[in-house]
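In: need the 3D shape of this:
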Amino acid sequence: MTSVHTPTAPSTPAPSRSTGVALMSGGAVSNQTGAAIGSLAFDTITPAGVVAVRQWLAAVVLMAVTRPRLREFTRAQWRLVLALAAVFAVINLALYSAIDHIGLGLAVTLEFCGPLAVALAGSRRRTDLGCALLAAAGVAVLMRPQPSTDYLGMALALLAAACWACYILLNRALSQTLPHGQGTATACGVSGVLFLPIGIGVLLTHPPTATALACAITAGVLSSAVPFLCDALALRHVPAPLFAIFMSLNPVLAATTGMLILDQHLDAWQWASIAAIVTANTTTVLTRR
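Out: This is a model prediction of the structure:
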């Protein structure tokens, strides 16, 4: 999963915007490359093992960077943190399990329906209705019955999508009460603790090889630490709408990465479905102030 932030940002000069685009590009490529490399360890330590290692690394990095003041948190803030921690735990496990079943490109595309649903929720604009229908058509084509259709993998990807929608809403609420990402970092730390018994159990029953462990660690660095820092820095250089549009390209990037690194090839209908979902999200962002 890639972090989604939607703060208000002023217009920026071209050199600064170029820096922001470079940072967004680096973060997106890093995120999808990390997911692809992490999937190479699935056969050895299972998706749960890879997610556990990723969560532990993300927790250490984010807690070290933000240094949240835990003793100052209120009960209401802790409730939001714990809810977000549960979302973190489920979303990554669901996404990586989906990647194991249906491949990187399709899993990320279906997961992307989560933020799109948040953007379209409650809107009565005709443009948004058209975008919703276009995205729904893309999902319907992806999930059309075929001999090779993996409904479990698709269900896991849609679970990740629902969790991403919850992540956006919870993160938005936390950002209003806890500054500088303290809530997100703490939730990631709690999620890392939740994965201790799961990860230890998996690693004991599925002894990792050096290669598998290296892949899992690489996934943790490339898919958590690097995108988080790149996104945070990019938002200092580009307006939020441009950031949101750029995020829309993640399904295309995921499908391309899956093809280049994992040899996962999609047919014309699947590419068309990805294009429909990306177009729906981009249109939604462009037609809103």
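In: make it CA atoms for all contacts and neighbour counts henceforth
Out: Will do.
In: could you pull out the strands in this protein for me?
Out: Using DSSP state E, the chain contains no strands.
In: what's around R71, how many residues?
Out: Residues contacting R71 under the criterion other CA atoms under 10 Å number 6.
In: for T74, that is, sorry about that
Out: T74 has 10 nearby residues by other CA under 10 Å.
In: and A22, by the same measure?
Out: 14.
In: list the contacts of W269.
Out: 141-142 (CA atoms under 8 Å, 6 or more residues apart in numbering).
In: how close does I200 get to W56?
Out: Relative to W56, I200 is positioned 11 Å away (CA to CA, to the nearest Å).
In: so which of those two has more stuff around it?
Out: Neighbours were counted for I200 and for W56 using other CA under 10 Å; W56 has more, 22 against 14.
In: what's the closest non-adjacent residue to that one?
Out: The shortest distance from W56 to any non-neighbouring residue, by CA to CA, 6 or more residues apart in numbering, is to G192 (4.9 Å).
In: the one you found touches L62, doesn't it?
Out: No. Using CA atoms under 8 Å, G192 is not in contact with L62; the gap is 11.1 Å.
In: any idea how far C166 is from L159?
Out: When C166 is compared with L159 (using CA to CA), they lie 11 Å apart.
In: which parts of the stretch 151-289 of the chain are helices?
Out: Using DSSP state H, counting those that start in this stretch, the helices of the stretch 151-289 of the chain run over 151-175, 182-205, 210-220, 226-234, 240-247, 250-261, 268-286.
In: distance from the third one to the middle of the chain?
Out: Put simply, helix 210-220 sits 19 Å off its chain's centre (CA atoms, centre = their mean, to the nearest Å).
In: and the angle for that helix with helix 182-205?
Out: Put simply, helix 210-220 runs at 170 degrees to helix 182-205, going by axes from the mean of the first three to the mean of the last three CA atoms, to 10 degrees.
In: for helix 210-220, buried residues please.
Out: Going by neighbour count (16 or more other CA atoms under 10 Å), the buried part of helix 210-220 is 212-213, 215-220.
In: same check on the fifth one?
Out: Judged by neighbour count (16+ other CA under 10 Å), helix 240-247 contains these buried residues: 240-245, 247.
In: to check against the first, give me the structure of this:
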Amino acid sequence: MYVGAAVAVWLFDVASPSGVAWLRCLGAALILLAWRRPGRAAWRGRPLLLAAVFGVVTAGMNVVFYEAVARLPLGTAVALEFTGPVVVAAAGTRGRRDVAALALVAVGVVCIADVQLRGSPAGVAFALAAAAAWACYILLGRKVALDGNGIDSLAVGFAVATVLLSPLALGTQAVWAAPDLLVLGVGVGLLSTVVPYALDQVVLRRVGQARFAVLLALLPVTATVAGFLVLGQVPRPLEILGILAVVGGVAVRSRDNGAVREPP
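Out: From the prediction side, this is the model:
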């Protein structure tokens, strides 16, 4: 996911962050439609409405996230964005292990973020908007996984979102004149949307929202690593400490072997 985000940062020199997010949505829609070829039932009634809402919310999350990444280091933006999943996980806690895991994750996220508001208030605002959208993504994603058509709904949702958010394509004019950049844009859709979101649908059918949200704590870690390897963004000692805390939180929560709700 965050290798794709790092590639997206390269495209910010020739396209707006919102435009790159739209290219990501377009690429994901084309790949998913070609792969899944949803039947007529997926384009009607309640399944269509659920998929459309999910697609628009997810695409909107990507738009505000890219606006944040354009202003903040990748790992920092993801750490702030992770407050959304933390809230979802907190709402589903039931035992001391859950609380301990969330405490470790929260400490880790704060350490990784280490953000000063005077640096980029707009970046912080966009990242927090992405956090709210991410919380909605988890809630809607669970519903799509259990009550919708799974990955077929992803294809329909991103197709609808691509059309509804098409005005953002105005920020991508330079990309269409360079085939290599266009391939990169579609590649971002594959790396950051098709692969991880399809896997999310598989996971969300087998685990609860709270466990899924805590497992997402690994994402600030992978974002920091990707930022270092691809963009040369070197983590500071406090961020490294935060990574260790996040991993510890995931390990504590993952030991829970409680009953798993099977898909209907």
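In: the residue nearest to W56 of the first structure: neighbour count?
Out: 25.
In: aligned partner of it in the second structure?
Out: Matched by TM-score structural alignment, G192 of the first structure corresponds to T162 in the second structure.
In: contacting residues for its match?
Out: 22, 25-26, 29.
In: what's the burial count for the residue nearest to E67 of the second structure when sequence neighbours are not counted?
Out: Counting by CA to CA, 6+ apart, E67 of the second structure lies nearest to P17, which is 5.5 Å off, once chain neighbours are set aside. Neighbour count for P17 of the second structure, taken as other CA under 10 Å: 26.
In: cool, and the one 4 residues further on?
Out: Applying other CA under 10 Å, we find 31 residues neighbouring A21 of the second structure.
In: the first structure: which residue goes with that one?
Out: Per TM-score structural alignment, A21 of the second structure is aligned with V51.
In: and the gap between that match and L110 of the first structure?
Out: Using CA to CA, we find V51 of the first structure at a distance of 19 Å from L110 of the first structure.
In: do the same with L104 of the first structure
Out: Per CA to CA, L104 of the first structure is found 10 Å from L110 of the first structure.
In: that older thread, can you list which of the contacts of T162 of the second structure carry over to the first structure?
Out: Checking the contacts of T162 of the second structure against the first structure (both residues aligned by TM-score structural alignment, their matches' CA atoms under 8 Å), the contacts still present are 22, 25-26, 29.
In: didn't P220 of the second structure look like it was pressed against G75?
Out: Yes. P220 of the second structure is within contact range of G75, at 5.8 Å (criterion: CA under 8 Å).
In: overlap in contacts, these two.
Out: Contact criterion CA under 8 Å, 6+ apart; residues shared by P220 of the second structure and G75: I112.
In: ok, V278 of the first structure - contacts?
Out: V278 of the first structure neighbours (CA under 8 Å, 6+ apart): 248-249, 251-252.
In: 6 Å instead, please
Out: Neighbour list for V278 of the first structure: S248 [criterion: CA atoms under 6 Å, 6 or more residues apart in numbering].
In: in the second structure, what residue corresponds to Q270 of the first structure?
Out: So Q270 of the first structure corresponds to E239, using TM-score structural alignment.
In: and if you look at V61 of the first structure?
Out: Counting by TM-score structural alignment, V61 of the first structure corresponds to I31 in the second structure.
In: same question, T218 of the first structure
Out: Taking TM-score structural alignment, T218 of the first structure has G187 as its aligned residue in the second structure.
In: what's the spacing between its match and V7 of the second structure?
Out: To V7 of the second structure, G187 of the second structure is 9 Å away according to CA to CA.
In: how far away from the center of its chain is the longest helix belonging to the first structure?
Out: In the first structure, assigned by DSSP state H, the helix with the most residues is helix 75-102. Mean-position distance between helix 75-102 of the first structure and its chain equals 10 Å (CA atoms, centre = their mean).
In: what are the buried residues along it?
Out: 77-78, 80-102.
In: any idea how far the aligned partner of K143 of the second structure in the first structure is from F73 of the first structure?
Out: Counting by TM-score structural alignment, K143 of the second structure lines up with A173 in the first structure. As for A173 of the first structure, its distance to F73 of the first structure is 14 Å (criterion: CA to CA).
In: just the helices in the stretch 1-150 of the first structure please.
Out: For the stretch 1-150 of the first structure, applying DSSP H, counting those that start in this stretch gives helices covering 14-39, 42-66, 75-102, 104-111, 113-120, 126-142.
In: how big's the offset between the last one and the second structure?
Out: In the superposition against the second structure, helix 126-142 of the first structure averages 3.3 Å from its aligned positions (mean CA distance after the TM-score superposition for the first structure).
In: now do that helix and helix 268-286, the angle between them.
Out: 160 degrees.
In: with the fourth one instead?
Out: Following the same axes, to 10 degrees, one obtains 40 degrees for the angle between helix 104-111 of the first structure and helix 268-286.
In: and for the first one?
Out: Taking the same axes, to 10 degrees, one finds that helix 14-39 of the first structure is oriented at 140 degrees with respect to helix 268-286.
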